[in-house]
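Enquirer: Next one to model:
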Amino acid sequence: MEIDNYWIPTLLQTVRDGIRYKEGLLTSETLRDIEAHEEDLMLRGDLIAYLVEQYNKHQADFKFTPAQLLEGKE
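Expert: Coordinates of the predicted model:
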């Protein structure tokens, strides 16, 4: 799969936000299918790793490092 460099920073931040949301759900007492959410978190973690790899291949095209993009604000 080829991802246009233009989208990689936005995708990284979006997936990071999704991970934070899912992690918050795991602390919910009303969550029913914990295993499905845990599996989804693992897949999102794999996606973050892939996107960081792609980002690093084209680091010269970007102003920020992946770490700077992913630290974000809580």
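
Enquirer: okay, CA-based contacts and neighbour counts for the rest of this
Expert: Fine.

Enquirer: Name the single longest helix found in this structure.
Expert: helix 34-57 (DSSP state H).

Enquirer: What is the neighbour count of residue 7?
Expert: Residue 7 has 10 neighbouring residues, counting by other Cα atoms under 10 Å.

Enquirer: same thing with the one 5 residues further on?
Expert: The local packing of residue 12 (other Cα under 10 Å) involves 21 other residues.

Enquirer: Let's compare: structure for the following, please.
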Amino acid sequence: MNIPKPYVPMLLSAVRDAVLYNQNLLHSETLREREDYEEHLVHLTQFFEYLKDEYKSNEAEYGLKLEQLLPEQAES
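Expert: Model (predicted):
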């Protein structure tokens, strides 16, 4: 897969937002099939970590450091 450079930061941000949304969703008392959501969150989190590693190793190509794009993720 070849993702255009301008879309890479957006992809990283979108997956981060999905992780945060699903983390908050797990706090819902009306959630059914919680195990499915927990498993989905595990996969999303792993994907997010993979994307961050890939971004970091190619950071110069994107013109924005990971710490600038995701300041709250800098310590991860």
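
Enquirer: re the thing from before, what are the buried residues along the longest helix of the first structure?
Expert: 37, 41, 44, 47, 48, 51, 52, 54, 55 (16 or more other Cα atoms under 10 Å).

Enquirer: Please apply the same query to stretch 25-34 of the second structure.
Expert: 25, 26.

Enquirer: contacts for it?
Expert: 37, 38 (Cα atoms under 8 Å, 6 or more residues apart in numbering).

Enquirer: Specify, as a residue range, where that stretch falls in the first structure.
Expert: The alignment of stretch 25-34 of the second structure onto the first structure (TM-score structural alignment) spans residues 25-34.

Enquirer: Quick check: end-to-end length of the matching stretch?
Expert: 9 Å (Cα to Cα, to the nearest Å).

Enquirer: Same check on stretch 4-11 of the first structure?
Expert: Termini of stretch 4-11 of the first structure sit 11 Å apart (Cα to Cα).

Enquirer: Just the buried residues of it, please?
Expert: Under 16+ other Cα under 10 Å, the buried positions of stretch 4-11 of the first structure are 8, 9, 11.
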